[in-house]
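Participant: sequence first, predicted model second:
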Amino acid sequence: MIRQRVITLSGLILCILFLPGCWDYQKINDRSQIIAVGVEPTSVNPKMLTYTLQIPVFQQPEQGGAAPGSGGGEPSSNYHNYVISALSFDEAVSKAQTQSDKGLYLGNIQLIVYSTKLSHAQFRRTTGEFMRNPRFEKLSWVEFTPQSPSEVLSAKTDLAPADSFERILSSSVKQHGYTVRTHLWEFWRDFWTIGRQPYGGEIQKTPTGFRVDGLVVPVRHNNCIELTPEETLYFNMLCRRVQSISFNVIDGAESFGVGEVNTKSNLSVFMNKGRGNVLRARIRVHALVVRDERDGMVLLSHKDMKRYERVMSDQIKSQVEQVIQKFQHNETDPFGFGETIVTQNPRMAEYVASQWPHDFAHSTSNIQVEVRLKRKGALR
């Protein structure tokens, strides 16, 4: 009986010794995860780009020494930015490795920040590098900035900037109508999708931290089309989805507020030979009236609610048409109208690839908005 217990104990010890990680539990101290990448042009060489690689700092130097963060070398800095000019991303990582005594890993990248000053070819080349690298995290968020990405990635935040950005972008809060959230694989997919242009959100550094709102579309003329947060809201109503957001509806000299706004949409194109194409969209909106024009002192009648629905429908339709026209002026279709043509008729792929930008710019729009409002009641 005693011998059996000894054998069992010996077997248990052997199992523990050979568990994965038992012998290399300190290896995590030999690794540095790159959590954000910034990309911007450099004046040194038009073929080179400046990459900002952000890594978290988990241990502060002893004896009150300064941490290697980019925030002025303050002891409380919890990240470090490597700013390196190179011909490729892999070369930038290799150069950064010469400055670090830890191995740099790419499997935990949360954010990519592109400068809007990059050319269309540079966007495409760099995104291709990221996608072809098997170690690169394909679920990274893609954001644009008119500022320097190295400056944005040094914003004042409680966490490392990349962690703060990722917390907002991947949050369970559904009120993201004023910006868009695009993963790396989606951004690259749209580069190759016939009838659709890639796009991403906009991020900027502020004196107190940062701001994430708006939308940016890189176009072939080596510039970017930018939408304001308000324009982005109507862009999302047209070709994405808006959930649980609140905004103001103008009604002549008055206005009323709506909340818990949820939208769905369907896009299609009517090919009208000889008379131009028609861009069709049907947008369904469900919302709650949270502030009426009489501050809730009088109960809204059924007639009032129908008028509110009509006013809100007209506002959404007008704003959506303006957003479409802004992109038509640049012969750019980020909505995916051209993609719907190919989806319904694959034989039209060659036409969409070659002629759709021009035909899209000269198409008319037919936007139908169906609004359904609810009310809370009146104060007495």
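Facilitator: Nice, I can see it.
Participant: okay, CA-based contacts and neighbour counts for the rest of this
Facilitator: OK.
Participant: what are the ranges of the helices in the chain?
Facilitator: 2-17, 89-97, 120-132, 149-152, 161-169, 184-192, 229-239, 302-328, 337-344, 349-361 (DSSP state H).
Participant: identify all contacting residues around the shortest one.
Facilitator: What that stands for is helix 149-152. Residues from elsewhere that reach helix 149-152 (CA atoms under 8 Å, 6 or more residues apart in numbering): 38-40, 52, 81, 83, 113-115, 145, 203-205, 210.
Participant: hmm, 7 Å instead?
Facilitator: By CA atoms under 7 Å, 6 or more residues apart in numbering, the residues outside helix 149-152 that reach it are 38-40, 52, 113-115, 204-205.
Participant: now these in CSV, with neighbour count and distance to Arg291?
Facilitator: Formatted as CSV, these follow (neighbours: other CA atoms under 10 Å; distance: CA to CA, whole Å):
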residue, neighbour count, distance to Arg291
Gly38, 26, 42
Val39, 28, 44
Glu40, 24, 45
Thr52, 29, 46
Val113, 27, 38
Tyr114, 27, 39
Ser115, 21, 40
Gln204, 20, 32
Lys205, 20, 33
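Participant: try this one next to it:
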Amino acid sequence: MYSFLVFGTAGCWSSRELNESALVAGAGFDRRDGKYQLTIQILQPGKLTPSTRGQSERAVYVSQDTGKTIFEAIRTFPHQTTRKLYWSHCQVFIVGREIAEESVTKTLNWFYRNQELRPLSYVAMSEGEASEILMTKTHLNPIPAYDIASDIKTLSDTSQAPTVTLKDFMKMTANPIGTAYMPVLNKMRIVGTAVFLHDRLAGELNWDESRGLLSLNGLVNSGKILVPSSTTVRTERTEQQDFSTFEIIHENVTRKVKFVQSKPIVSYHIRCTVDLADDPSLEQHSTSDVKKLEQEASERIKQQAEACIQKVKDWHADVIGAGEAIHRSRPREWQRLKDGWEQKFPSTSIEVTADVRVRHEGLIRGRM
């Protein structure tokens, strides 16, 4: 009796050759004649080497197609590129405003489910059409989509607007409260934050309101605070207010909830440690001067947070975690409030306090 061992063939059976793939660097979504329009930047690796002029050529080409669904649009691309799209190098997804007003998760759902794609790609909304951004030429980076992704990543250092990945956004929209946000692009520049309620655009926050959003959610990693200085620049014709700049070293937020006559009051206390990075005064700072600057900076943070709260209350969009704070601290009360929370949120009392402390106060007072 003979025994036979059958060995399966080993190897990368699902591998794909580079010359058979179109490597996607970035993608944008718009509406066109009732269909989805997909715009993609496809990498051209051969053009990534510096040219004879000392600059890199544009290392991508832009392609477009449409479909009744996103999947249909994707599947028609091989007819244009003669290669199958490969998504693992895609670093940014840009949603056009019309798509944002309709449904974002419906558009991004296929990409989130796709095992080939890393869900850590960044997402952003375009104030106009996403295709216009992806067709814009840049001089600093031969791959414009990567330039945008780099700018979004830098937001975590400047704390001007939120850094949001595909995974982050899909998790936010899955929250029962149904709110989410992502940065907003105007051409190639980030200009604020888009706020979503039930998967549709509710409105946009400007720079100050975006900083308030980050502070209220404990997402400020670093950045700057600009406050009026005690000095004034005078010339023969004008008198101009000077400013002092603080560098944020650390910031966190504490949320507390109390109930008065069965109504919730959510309190946010923002603590911020800073260094005085730039000050026009050549004189030594006294302790009272430092305290005054700290108060000015604290008031600035509070104003930004309150401006954000007012906007999102107008939109009934709780992107500041008020409902979550109630849920965590008073779960039984939250059971009573959670149904129809978006209608109750605008009338919910929210209090904000901020406390800025200058680090290394002695170094500020005297190096003269």
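Facilitator: It's in. Note that this is a predicted model, so its numbers are computed, not measured.
Participant: hang on, the earlier thing: and the helices of the first structure: which comes nearest Ser32 of the first structure?
Facilitator: With CA to CA, the closest approach to Ser32 of the first structure among the helices of the first structure belongs to helix 89-97: 10.0 Å.
Participant: other SSEs contacting the closest one?
Facilitator: Under the contact definition 3 or more CA pairs under 7 Å, 6 or more residues apart in numbering; DSSP states H and E, helix 89-97 of the first structure sits against strand 79-86.
Participant: average offset of the strand it packs on relative to the second structure?
Facilitator: Mean deviation of strand 79-86 of the first structure relative to the second structure after superposition (mean CA distance after the TM-score superposition for the first structure): 1.4 Å.
Participant: please report how far Thr50 of the first structure lies from Val39 of the first structure.
Facilitator: 6 Å (CA to CA, to the nearest Å).
Participant: cool, Gln355 of the first structure as well?
Facilitator: Going from Gln355 of the first structure to Val39 of the first structure by CA to CA gives 32 Å.
Participant: next: Val180 of the first structure.
Facilitator: Val180 of the first structure is 19 Å from Val39 of the first structure, by CA to CA.
Participant: map Val356 of the second structure across to the first structure for me.
Facilitator: Matched across to the first structure, Val356 of the second structure falls on Val371, judged by TM-score structural alignment.
Participant: need the contact list for the residue nearest to its match when sequence neighbours are not counted.
Facilitator: Take Val371 of the first structure and drop its neighbours on the chain: the residue closest to it by CA to CA, 6 or more residues apart in numbering is Val285, 4.7 Å away. With contact taken as CA under 7 Å, 6+ apart, Val285 of the first structure is in contact with 261-264, 370-372.
Participant: let's see it at 8 Å
Facilitator: By CA under 8 Å, 6+ apart, the neighbours of Val285 of the first structure are 261-264, 369-372.
Participant: by neighbours, which of the residues you listed wins?
Facilitator: Val369 (23 neighbours; other CA atoms under 10 Å).
Participant: and for the closest residue to it other than its chain neighbours, the neighbour number?
Facilitator: Residue nearest to Val369 of the first structure in three dimensions, not counting chain neighbours: Ile283, with 4.8 Å by CA to CA, 6+ apart. A count of nearby residues for Ile283 of the first structure, using other CA under 10 Å, gives 21.
Participant: quick one: map Ile283 of the first structure onto the second structure.
Facilitator: So Ile283 of the first structure corresponds to Ile270, using TM-score structural alignment.
Participant: didn't that match look like it was pressed against Ala354?
Facilitator: Yes - here Ile270 of the second structure lies in contact with Ala354, judged by CA atoms under 8 Å, at a distance of 4.6 Å.
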